[in-house]
Each structure stands twice: as C-alpha cells, then as structure tokens.
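Student: I would like to see how this sequence folds:
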Amino acid sequence: MKKAAIYARVSTGKQAAGELSIPDQISRCEEYARARDYAITQHYIDPGVSARSDKRPEFQRMIRECTLGSHPVDAVLVHSQSRFARNTRDLLVYSEMLKDHDIQLHSITQDVGEGDTADIMRTMLGAFDEYQSKETSKHVSRSMIENARQGFWNGAQPPFGYRTYVAETRGARAKKKIEIDAQEAEIVRLVFRLYFYGDGKSGPLGVKQTVSWLNENGFVNRAGKAFRVQFVDKILRNPAYIGEHYFNRRDSRRGVERPKEEWVPFQMPRIVEDAVFYSAQEKLDRQHPLKTPPRLVRSDVLLTSIATCAKCGSPLRKQSGKSGQYHYYKCSRKSDTGETGCSGVSIPMSRLDDAVIDTLEEKLLNPARLRKLTETLVARASERSQEYGARAKRLDGDRRKAKSQVQELYRLIGTGELAMDASLSAHIKGLQDGIETLNRQIAYVEDQRAAPCDRLDDVAIDRFGRAVSTALRDRSNPAFAKAYIQSIISDIRVSENEIRISGPKAALLEQASAFSGANQLVPSFAQEWRTSQENVPTPAGLNYSRNWGAGTRS
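Tutor: Below is the predicted model of the structure:
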C-alpha cells in the first residue's frame, strides 16, 4: 500500500480557534486517501499561518522530512493548492522538490492529473491563488484602515497600560475601542517616574535599575511574569502614552516602515504628561551606549554624560594632571585622537561645575524665579487632585473586585463545591498578590494627591531654593547632586569662550511641594519650564548661555 502525508493550514489564529476548517481539510483528505488506497502516515498542520510565505514551521518540517529521509511517503495530500502555497514561486519550487524525490502533490479539490498539461494547469491555478490572495489582502487592509479611522481597534494586543472593550456590535461583528487599564497604567507611570526621577532615595534610575526595582518590589507584567529590560525600554519609548499612535505604520510582511502619508492617526487615552515622556526620550538618547559609554553614565562626575564639546559634539571626559592634583573636563575625541581629531576644549572641572551651578542659582533658584514657576503648580493643584482621585477610585474598584473573587472562592471551597488543588491555590495566590500590588498603587496615588501645593509660600520657596543650592554644592554626595543637575539640564555645550546650557524639563516644582511638607529633598515629577533669551519663564524648556571671557550671562 502506498503511503501519504496530509498537510493542512489556515491563515489566522481565529480560524484555527474555530476548530472547523482544519478538521474538515483532514477529513476530506482521508476520504480521498481511502478511495485511492493510500495509508496516511503523517499529519502536518500549520494553524494561523499565511501561505504567502514559506516561513511555516510544519510546512518546512514536511519538506525536510520528505526530501532528506528515505522516501517516507509517496504523496502529499492537500485540500487545495492554496493550502500548500499562495505564492507561485513557492508552489513551483517545493512541488518540484517533492517530484525530484518521487513524491506527488495532490490537491483533492483540483485534481488536474499528470503530465505537461497538468503542470501548466497547476501553475495557472497557483497564479490565480496568488492574485486572489493579494486582492483579499488589499480589501482586508482597506477595511482595517477605515475601521481605525472610525476610532476602532484592529484586533492586535494593545500596548501595556491599555485594554479593549466592545463599544458596539454590527451584525455578528464586535467593534472594539481602547481604554486605560488602571492597574497597568499606574505601573507605566511608575516606570517613567523611576527612570527620570528615581524612588526618592538614590536619584534617577537607569533602565536596568528600573527593571530591578520593579521586580524586587513585586510588580509583574501582563502575563504575570517579571519585567525585562527590553519590555521597560519599549514602554519608555512608546508615544502611545502621550496619545500618539498610528495604525498601518509598518508593513508586517516586509518588516519595514510605510511612507508617513499612509499612517492612520489613532487617538489613545493619555497616561503620562508630555514633559515626562520627552524628558525620558532625551535621557534615553543621551545615555545610549553608542553615544555615551556606560562608564560615563554611571560616573559620579557632576556633568559627565551631559557636557559636550561645542565643536565636535563628543562628550567631555574627566582627566587628571600632576599625579591627580588637578582635574579637567576634556573633549573625548581630542583625548583619543589628538588635535587632528578635534581642537576642542580642556577646562578645569571646578570652573565648569561652579559656572553651571552659579547660573542655575541665578536663573532658577532665586525666590522670585521660583515663585513664578510654582504659580503654575498651585493653579493646577485642584485639577491634579481630581485626576488623582479618579485614578484612585478606579484602582479601588479593581481591588474590591479582586477581594470579592477571593472571598467567593473561599466560600465555594468551604461549602465543598470546589476542591483545593495546586492550580486553584496558585490562582488564589495570584489574586492576593494582585491585591497587594493594588494596595501599593493606591497608596502611591493618594500620596501624590496629598502633595501640599498650597503650602508653597515665600518662606517655603526661599528655604527650598537654599536647600537645592546646598545639595548642588555638596561635594560629599556627588551622585545626589548629579541627579538634580540631570533633572534640570539635558545638554551643556562647551567651547573655549562660551557654555550653552539647555534642558526642557525640571523636577523642581513638585520637589518644592514635597519639601514644604517633609523638609527634605525628594526627586519627583515636575512641570516644564524655560528661561528664554529675555529671561521670561515659558512652558517649553530652558536655553541660555554664558560667555567665559566677559563673565556675563545672556
């Protein structure tokens, strides 16, 4: 008796989950085999994989076993040629590979026989299948684009921090939209807070440190597993958290980005403020290992990783002279390649550090300047309190729901309706761990809600400004001073005659409110601010320069 293998496939996971198409394909192939006296020895099934590509695990296993083994089968049976391939090239290549090993490809619904005429017919059918696949793809893509334009989500798993809900039903089709997942959103906010401002004990954390902090404190991802560096990096870079998301941005088949005019804007509910998000982007860019070596990022030197040579853009690096008696900031390219690489700067460390701190004290930390900055915070205090209250309410709803589920499970166990086993025990523990996470999140939100913005009187502001100045000049704790510098400044361009300082965000406003209540400096979120060339605060960023020679600031 001749032997045959069956290959079956459907294009989407949804079709595979329906458990209809693949069993039907197999059943009809088995009927075909019985009628022609074939013994079925193997099944190869690819659920949810398109045949427009040959990158199909079971398909490749079938080809490998058929062509490398000792003639395991005499034929491969498929329901139709489109199950085997929807690409004419793949159809011809792989059918010829089988034929070279005396294995026939039989399409049970398109039996064209044998010989040259059959080969031509098979090629024509393959070309029609390919054309039909491309046309179907165009229609599906057009429908999905229109669906996105109408504000509905297209099937894929939403970013961490969001979830889908059924907004309406059209016929048998559920139309879904996006909303914030309260628990996940608080973790997203926490990631940004840790990365840019820290946990209040050690200053801003790096991506790896943020991952360690989350895992050490019991936070888990959507799958209930520990966080990974790649996942947190993706959160920090995702503009969906400030409401910017695009459908049809990438060609998933080719793995390339489409032209921008083909992108479809999709409005996402905001989770973080623009100031926080763009601050994180600047820090990610500044600390990228291809731009700044990790040893410089972790250095305790006050201005390392943010001070650069104005001429070539390379980071300034600490160098010592006279057996360590003197320390300088020097252009790293000049140090590595000499004058031929760059004729950039070499400046005593204390001189540059003092110049930067002097400028910050004059431009930012004097009471009059701080008073103007904190007016914005006080004006927003009521609005922010309402926002935090709504977030706490959503989290509390999730907590009450989880507690109710645990209580109901214990009731069913107590009445004997459920038997406690390892699986149920693990489920209950997962719910209890989730409740503990919610408790921490609610406490954090309530703490933010209770920030004493209304206590920022002139005395508190003056005391806060002096405390920050003292922290910046405290040489015994350079890491803490560096954390504050980096929360205010993103870039310092240094030339022989001038330094230019710029930075779009500052952590000072909410630090001031926390200081007025706790009487200690605690890194936290902040408003945007800028001192323009006219020395007028505006809600954008800071940008000013200092001439070395004249000793004046503009």
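Student: contacts and neighbour counts: CA atoms only from here.
Tutor: Fine.
Student: how near is Val297 to Ser143?
Tutor: For Val297, the distance to Ser143 (C-alpha to C-alpha, to the nearest Å) stands at 47 Å.
Student: quick one: which of these two has more around it?
Tutor: Set Val297 next to Ser143 and count neighbours by other C-alpha atoms under 10 Å: Val297 wins out with 18 against 13.
Student: Look up how far Ala481 lies from that one.
Tutor: Taking C-alpha to C-alpha, one finds Val297 at 14 Å from Ala481.
Student: for Glu282, same thing?
Tutor: Glu282 is 19 Å from Ala481, by C-alpha to C-alpha.
Student: what do you get for Glu383?
Tutor: Computed as C-alpha to C-alpha, the Glu383 to Ala481 distance reads 32 Å.
Student: Mind checking which of these two has more residues around it?
Tutor: Ala481 (23 against 11).
Student: Can you name the residues that contact the residue lying closest to that one once chain neighbours are set aside?
Tutor: Sequence neighbours aside, Leu472 is the residue nearest to Ala481 in space, at 4.7 Å (criterion: C-alpha to C-alpha, 6 or more residues apart in numbering). The contact partners of Leu472, taken as C-alpha atoms under 8 Å, 6 or more residues apart in numbering, are Ile357, Ala481, Lys482, Tyr484, Ile485.
Student: is it true that the last one lies in a helix?
Tutor: Yes - membership of Ile485 in a helix is supported by DSSP: H, G, I helix; E, B strand; the rest coil.
Student: tally of neighbours for it?
Tutor: 20.
Student: swap in the fourth one?
Tutor: Residues within reach of Tyr484, counting by other C-alpha under 10 Å, total 24.
Student: Next, work out how far apart it and Val78 are.
Tutor: 67 Å.
Student: Could you do Leu472 as well?
Tutor: Distance, Leu472 to Val78, using C-alpha to C-alpha: 74 Å.
Student: And Ile187, by the same measure?
Tutor: The separation that Ile187 has from Val78, given C-alpha to C-alpha, amounts to 49 Å.
Student: More neighbours: which of those two?
Tutor: Val78 (24 against 19).
Student: Touching, the more buried one and Ile6? I think so.
Tutor: Yes - in this structure Val78 lies within contact range of Ile6 using C-alpha atoms under 8 Å: 6.1 Å.
Student: and for comparison, fold this next one:
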Amino acid sequence: MSNADRCALYVRSSKDRHDVSIDAQRRELLELAAKRGLAVAQEYADAVEAANDWSRPGFRQLLLDVARADRGWAVLLVLDTSRLARDVNLAGVFRHECRRRGVRVVFAKIPESNPLGDLITTHVYQLVDHIHSHMSREKGLAGMAENVRKGFRAGGRAPFGYALEAVETGAVRDGAPVTKSRLVPNADSAAIARYLKGRAAGLPGARLVRECGITLNPSTLVGIEWKALTYAGHTVWNVERAKGVGAGGYEGGAKRRPREEWIIQRDTHKALITEAEAEILLARLARKGATRMRNGDYLLSGILTAPDGRRWHGDQGHYRCGRRRLTAARLERQVLAAIAGHLGSDAIVRQAAQAARQAMKPNGRDVELRALQRQRDELERKLARLRNVMTEMRHPEALAPKVDELDEQKRAIETQAAAMVDELAGARISPLITEETVRTTLRGLAESLEGLDRIQLKARLRRMIERITVDPETLSCCLYYAIPAATGFSVATPRGFEPRLPP
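Tutor: Got it, this is the predicted structure:
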C-alpha cells in the first residue's frame, strides 16, 4: 500500500463544554477514512488544548512528522479547520508546510470541490474560526472580571504564602456543585509577611531572605513585591498584558498595564501586610522601572563573564551572575581606571610592539601579489572582448550574466591584491615600530576614552577588550585585551586587579 492510500488523524478538544469530544471526532474521521478507502497509519491527539497554541504535544509531533520523508502517510484527516488552529497565521503556516511536503489536508466538515474553491472555502472557515476565537476570549475575560468583582479568584495558582480554598456558589452544573476559589494563608504566610514588611521598611532583601528562611530566587521575590496589593487582602486582576510580538514580548510593549486599568476588589481575603506597606512597595518598583537601565546602557554587557563562562547580565543598575549582584556604575568606573593604568604598562607595550613588528615582517608574498595582478589583467582583457561582442549582438543581454560574473571575480582579486600591497608596504616601516611609539599610541588610546558618550565608549571597549572575567565568589577580576595592530593582528593579554566591591 502506497503512502497515498494511508492517512493520519488529528483530533483536539478544548475547554469549551460544548466542544466535540475526541471520541466523537475519531469516529467521524474513521468513517471518512473508510469511505475514501484510506488506511489509518497514525493518530495525533490533544486533549483540552487551546487552538492557537504552537506547543500542543500532539500538534507539535504532527509538525515534526509532516517534515519527515518516512512518515508513511500522505493524507491528513481533520474534523474542521478549528481543530488545527483558529489563528489565521498559524493555520497558514501549517497549510504551507503540508503543501511543501506533499501532504493533503482533508476536513470532514468542509465539502471538497476544486482547488480554487477549496482554497476560498478553507480561508472563509478559518476567518470564522478566528472571529469565534476572539469572541470566546472576550467572553472568558468578561467572566473572569465578574469573578473578581464577586471576590473570587480569576484563576491561576495561589501566590506564595497563600493556598486556594474552594467555595460553593450554590449553582449546579452537570449534576455537580459549581465552586470558585478564594485565598487563605498557609504555613509560609508568616515568613512572607515578615519579608514584605521588612522590604516596605527599607531593609535589604538579601538580609531578609536569610532571616526569614526564604529559598525563592530574586526574580520570584520581585514578582511577589509586585503582588503587594494581593498580600494587602485585595484581589487584583488585569495587571499584565498578554504575550505578543511587540517590544519586550508583550502586546503594547510593556509587561504591566497602567494602574488605572487594573481591576481591584478590596478585602476579599486575609491580609498579610497593610495597604500602606503595599503602596510603598509598588511605588518603589515603579521608580525602579522608570530609571531602569537598558541592556545597551551597560558598558560591559557582552564582554563581562565569570571564569567558567557564565555571563554577567545587566539587571536594574547591577550586573548579576547567579545570586551575586554588583553595582554597575562602581564596577564600570574601576574597570575604566584599570584600563587607563594597564595601557601604559611595560608588559602590554612590549607585547603590542612585538606583535606589530611580527605582522609587518616580509614573508615572500610578493610572488602571490604578481600572480594576482596577472589574473586581474587577464580578466580585464576578457571583459573588454565581451563588451566589444555585445555591441554587435542583437540581444546583448544574453551575455550580461557572464559579464557580471567576470566583473565580480575581478573586484575580488583587486580587493585581495590591495590588502597584500598594504601588507608588503608594512615591511618597509617595521623598523620604525619601537616600544616608545607604541607606548605613545596606547596612551593616546586611553586618553581618547575620556569625553566619549556611553554608546561611543561601549563601542570602543568592544574593540579594545576581548573579555573581562569577574569571579562571583572571590570577586577577582581579569581583563583580556585585544589591541589591533595595523594588519588586524590582535594582542590578547590577561591583566588582573582586585575590584573594591561590596559583596
């Protein structure tokens, strides 16, 4: 049996109670396969998964198998377009991939006519699915907002220090009581209350973490502080935007919405801190966000690493590696001071002078240069002959690709020859390179750093420094210089210093 007579099934159910079950979809698709004389070779299933999610396990495996030449089937049976995706872009990408791989997608609920009719019909159905998806989303959000206004949770896990408690609403659905959830303090509530009260009082977070016995990572603790109103006994919703493709990865460009868009229902559960303490925490976070340095503002980002290769990342005015944080401004000042001192040192001057003289030494490449010049002259003659012929041709454009090809070869040879001329010319000035001239050059390089703005200074550091290592444990620092000589040869030399940095 050939692949054309074998098919795969894809079935998906959603959270919608009125949705078609996986078993019902499977029965209808098996009937369709039997009617068309197709043998079912594979089935892909996703239970209670959103149609716009790329990471559905069954759908992800389907994508992988579509790309395989040995998948063993050439027809994919699906109940309707909404099973695959309600998002037009996702559906379009999947259809394109199937066409490219020779897979024909057949929808049980869409009658087949001709290729043009199928294309139009499929697009119409997918647009309807897309509209339905948006309407369902809006209905879901409205329901969540109503839950919040009634003092219930809108969904999700309980924040650290609380647990979820089910509360019966009095309604019955499918013979079972409908429940909503509220927050109640758990065993961790005392520790988190002490931590948040200390942070509101201005105490250092690292000290409070040790004293309270909290083992959460720093980013989680920042998230807890952003939930300060929740810890003050209020239910807060609509704080964060949906993930998207805008700046920062969120629709609208920022993770959190303006305060006026938040939905706050007051006094819905037991508070661990006061509202005044919560407002202090939120005000501090808002100030940090307004003055936070971007990655481009960190002079050493990209070249600052730990000895084991881990990178130090810019984070709210600090460089962070694991749990170690160093004040960015202080470290940058000390690195710049160290560079100014190092560039005048005898060791770097000596190595830079030796590297420059070595790069300028004659190495017998004049023979190569003459060969390149002969190739260039020969190409020039060929081009001249072709251009003469083209003037007499009725359709000279036929030779245009050949002319472009030879012209490109000629330019490449001229570039290579020019670089070789510069290299050979350096041999004549090699005796003029002394340690004193190199010292003067490096001193001028160090002085040129003064007065540059941060963007220019960062670009200059990228050219001067190969990398900087700072040990998160011992705080020992080492600078690896890459000082370019005239030919592009670099000197990389480690120079260490002990930065005076607080732990």
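Student: And the TM-score between these chains?
Tutor: Put the two chains on top of each other and the TM-score (TM-score structural alignment, normalised by the length of the second structure) is 0.48; 295 aligned residues with a C-alpha RMSD of 4.5 Å.
Student: OK, contacts around Glu279 of the second structure?
Tutor: Per C-alpha under 8 Å, 6+ apart, neighbours of Glu279 of the second structure: Ala228, Leu229.
Student: Need the residues touching each of Val78 and Ile6 of the first structure.
Tutor: Cys29.
Student: where along the stretch 101-250 of the first structure do the strands fall?
Tutor: Secondary structure of the stretch 101-250 of the first structure by DSSP state E, counting those that start in this stretch: the strands cover 104-107, 162-170, 173-180, 244-247, 250-251.
Student: Just say which of those strands is most tucked in.
Tutor: Of all the strands of the stretch 101-250 of the first structure, strand 104-107 has the most neighbours on average by mean count of other C-alpha atoms under 10 Å, namely a mean of 21.
Student: Flag every buried residue along the longest helix seen in the second structure.
Tutor: Criterion DSSP state H: the longest helix present in the second structure is helix 115-149. By 16 or more other C-alpha atoms under 10 Å, the buried positions in helix 115-149 of the second structure come out as 121-123, 125-127, 129-130, 133, 144-145, 147-149.
Student: for stretch 436-447 of the second structure, same thing?
Tutor: Buried, per 16+ other C-alpha under 10 Å, within stretch 436-447 of the second structure: Val438, Arg439, Leu442, Arg443, Leu445, Ala446.
Student: As a markdown table, the residues you listed with secondary structure would be great.
Tutor: Output for those, formatted as a markdown table (three-state DSSP):
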| residue | secondary structure |
| --- | --- |
| Val438 | helix |
| Arg439 | helix |
| Leu442 | helix |
| Arg443 | helix |
| Leu445 | helix |
| Ala446 | helix |
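Student: Nearest to Ala338 of the second structure among those?
Tutor: Closest to Ala338 of the second structure out of these is Ala446 (10.4 Å), distances taken as C-alpha to C-alpha.
Student: Now that closest one: closest residue in space that isn't a chain neighbour?
Tutor: Ala340 (5.4 Å).
Student: what number of residues lie near that neighbour?
Tutor: 17.
Student: For the buried residues of stretch 436-447 of the second structure, which two are the farthest from each other?
Tutor: Longest span within those, C-alpha to C-alpha: Val438 and Ala446, 12.4 Å.
Student: Need the overlap of contacts for these two.
Tutor: With C-alpha under 8 Å, 6+ apart, Val438 of the second structure and Ala446 have no common neighbours.
Student: Quick check: the residue lying closest to Lys2 of the first structure once chain neighbours are set aside vs Asp462 of the first structure, distance?
Tutor: Closest residue to Lys2 of the first structure apart from its sequence neighbours, by C-alpha to C-alpha, 6+ apart: Tyr38 at 5.0 Å. Remark: distance between Tyr38 of the first structure and Asp462 of the first structure (C-alpha to C-alpha) = 91 Å.
Student: try Gln230 of the first structure
Tutor: Taking C-alpha to C-alpha, one finds Gln230 of the first structure at 42 Å from Asp462 of the first structure.
Student: who's more crowded, those two?
Tutor: Neighbour totals were compared for Gln230 of the first structure and Asp462, and Asp462 leads with 18 against 11 (other C-alpha under 10 Å).
Student: give me the element the more buried one is part of.
Tutor: helix 458-472 (DSSP states H and E).
Student: Name the residues of that helix that are buried.
Tutor: For helix 458-472 of the first structure, by 16+ other C-alpha under 10 Å, it's Ala460, Ile461, Asp462, Phe464, Gly465, Ala467, Val468, Ser469, Ala471, Leu472.
Student: Make JSON lines from these and add distance to Val211 of the first structure to it.
Tutor: Below are those laid out as JSON lines (distance: C-alpha to C-alpha, whole Å):
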{"residue": "Ala460", "distance to Val211 of the first structure": "35"}
{"residue": "Ile461", "distance to Val211 of the first structure": "34"}
{"residue": "Asp462", "distance to Val211 of the first structure": "37"}
{"residue": "Phe464", "distance to Val211 of the first structure": "31"}
{"residue": "Gly465", "distance to Val211 of the first structure": "32"}
{"residue": "Ala467", "distance to Val211 of the first structure": "31"}
{"residue": "Val468", "distance to Val211 of the first structure": "29"}
{"residue": "Ser469", "distance to Val211 of the first structure": "31"}
{"residue": "Ala471", "distance to Val211 of the first structure": "28"}
{"residue": "Leu472", "distance to Val211 of the first structure": "28"}
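Student: Name the nearest of those residues relative to Ser332 of the first structure.
Tutor: Leu472 (24.9 Å).
Student: ok so, going back, with distance to Lys197 of the second structure as extra columns, can I get the buried residues of helix 115-149 of the second structure in JSON lines?
Tutor: Listed next are these as JSON lines, based on distance: C-alpha to C-alpha, whole Å:
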{"residue": "Thr121", "distance to Lys197 of the second structure": "61"}
{"residue": "Thr122", "distance to Lys197 of the second structure": "58"}
{"residue": "His123", "distance to Lys197 of the second structure": "56"}
{"residue": "Tyr125", "distance to Lys197 of the second structure": "55"}
{"residue": "Gln126", "distance to Lys197 of the second structure": "52"}
{"residue": "Leu127", "distance to Lys197 of the second structure": "51"}
{"residue": "Asp129", "distance to Lys197 of the second structure": "49"}
{"residue": "His130", "distance to Lys197 of the second structure": "47"}
{"residue": "Ser133", "distance to Lys197 of the second structure": "43"}
{"residue": "Met144", "distance to Lys197 of the second structure": "30"}
{"residue": "Ala145", "distance to Lys197 of the second structure": "29"}
{"residue": "Asn147", "distance to Lys197 of the second structure": "29"}
{"residue": "Val148", "distance to Lys197 of the second structure": "26"}
{"residue": "Arg149", "distance to Lys197 of the second structure": "27"}
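Student: Out of those residues, which is nearest to Glu408 of the second structure?
Tutor: His123 (45.9 Å).
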